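K.L.:
Structure here, sequence nowhere to be found:
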C-alpha cells in the first residue's frame, strides 16, 4: 500500500471525469396540481368536522364500533398492524390522502 503523501505544488491533480448535467426537478402538470389542491381542500373540510384522537385511534375506533362511545367522526394515528386489525374486525378505516401534522405538533 502506498503512503498517503501530498502532491507537489507543481503537479496537477487528477482531472475530473465527465460531469453529468444536473437534473431539473420534475413538476406535476397543472391539471394534477389542481386536482391535488382540490383533494387537500376537501380533506381539510372533512377534518374540520372530525375529532383528533392521536395515537388512541385504534382504541377509540373499536369503542365507537362496539357501541361503547357515541358515534362520531374521528381521525388519528395508527400503525399498519393496528389498521389491519381494525379492518379484520370489520371496522372501516382509511389513510388520509394528504398528510397532516398532528395538532399538538403545530406551532
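P.N.:
Nice, thanks for sending it over. The shown structure was predicted, so the numbers you read here are calculated from the model rather than taken from an experiment.

K.L.:
drop to CA atoms for contacts and neighbour counts, all remaining ones
P.N.:
Noted.

K.L.:
Now stretch 33-40: buried residues?
P.N.:
Within stretch 33-40, the residues that count as buried by 16 or more other CA atoms under 10 Å are residue 40.

K.L.:
measure residue 72 to residue 61 for me?
P.N.:
Using CA to CA, to the nearest Å, residue 72 is found at 10 Å from residue 61.

K.L.:
More neighbours: which of the two?
P.N.:
residue 61 (24 against 10; other CA atoms under 10 Å).

K.L.:
sec struct for that one, please.
P.N.:
helix (DSSP: H, G, I helix; E, B strand; the rest coil).

K.L.:
Show the contacting residues for residue 50.
P.N.:
72-75 (CA atoms under 8 Å, 6 or more residues apart in numbering).

K.L.:
Please enumerate the helices of this structure.
P.N.:
Counting by DSSP state H, one finds helices in the chain at the ranges 30-48, 57-65, 80-88.

K.L.:
put this beside the first:
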C-alpha cells in the first residue's frame, strides 16, 4: 500500500491510499480518482514529505539492537527488522494535513450543510434519477423531492424536455472516500 498527498484543480488537498504506484496511475488515467471535497476528476499528486521510520535502535527496547540502519541496497538474513508493537511504530504527533472528516473553509461548511439538507429532505433514487424525474414531470408518478445520479446525456435530455434539474456540488455518500 502507498499513501499519496493529492490536490485537485480547485486547490483541495487530501490524502488517499493505493495498492501501488501503478494502481494509482491506472485509476487516475481512467478518471476514477476524484477529489474528496468537490468530486473533480482532475487530481494530481502533491508534494509530500517522505515517511521515514526511526532507526531500529531508537524504537527497540532490546539492548543488542544495531545502532546504525542497514544499507538499502543489500539484504541479508541478519538484517531482518526487529518486531515492535503497533503503538511504538506510530508517531505520537498529530497529522500535518487537516482531517477530511471536518470541513476547513466556509465553502466546505456550506456544502456540508447543503448535503445534510438535501439528504434530510429528499429521497435518494440512485441511478434511476432520470426515469424518476421524467415520470414525475409527465404525471406518471407522484411529485416528491428526489436526488440521485444521471449521466450528462440524461441530464441534458431532461433539461431539453423541460424537466427542472440541477447538479449538486457533492457526490453521493456511498461514492466518497
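P.N.:
Looks like it arrived, so ask away. Everything quoted here is computed from the prediction, not taken from an experiment.

K.L.:
Could you identify which of the helices of the first structure is most buried?
P.N.:
helix 57-65 (a mean of 18; mean count of other CA atoms under 10 Å).

K.L.:
what's the matching range in the second structure for it?
P.N.:
Helix 57-65 of the first structure corresponds to residues 129-137 of the second structure when matched by TM-score structural alignment.

K.L.:
That stretch vs the first structure, average distance?
P.N.:
Here stretch 129-137 of the second structure, set against the first structure after superposition, deviates by a mean of 0.5 Å using mean CA distance after the TM-score superposition for the first structure.

K.L.:
can you list contacts of that stretch?
P.N.:
Stretch 129-137 of the second structure is contacted by residues 125, 141-144, 146-150, 154-155, 158, 163 when judged by CA under 8 Å, 6+ apart.

K.L.:
For the buried ones among those, write the corresponding PyMOL selection.
P.N.:
A single PyMOL command selects the buried members of these (16+ other CA under 10 Å):
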select buried, resi 146+147+148+149+150+155+158+163
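
K.L.:
Narrow the contacts of stretch 129-137 of the second structure to those in strands?
P.N.:
Judged by DSSP state E, these include 125, 146-148 as members of strands.

K.L.:
just curious, which of the residues you listed is nearest to residue 27 of the second structure?
P.N.:
In terms of CA to CA, no member of these lies closer to residue 27 of the second structure than residue 148, at 23.8 Å.

K.L.:
leaving aside the residues next to it on the chain, what's closest to that closest one?
P.N.:
Counting by CA to CA, 6 or more residues apart in numbering, residue 148 of the second structure lies nearest to residue 126, which is 4.4 Å off, once chain neighbours are set aside.

K.L.:
Contact partners for the one you found?
P.N.:
Residues in contact with residue 126 of the second structure (CA under 8 Å, 6+ apart) are 147-149.

K.L.:
rerun at 10 Å
P.N.:
132, 146-150, 172 (CA atoms under 10 Å, 6 or more residues apart in numbering).

K.L.:
any chance of those residues in a markdown table, plus distance to residue 89 of the second structure?
P.N.:
As requested, the contacts of residue 126 of the second structure are exported to a markdown table (distance: CA to CA, whole Å):
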| residue | distance to residue 89 of the second structure |
| --- | --- |
| 132 | 52 |
| 146 | 47 |
| 147 | 44 |
| 148 | 43 |
| 149 | 42 |
| 150 | 45 |
| 172 | 35 |
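
K.L.:
Cheers, nothing more for now.
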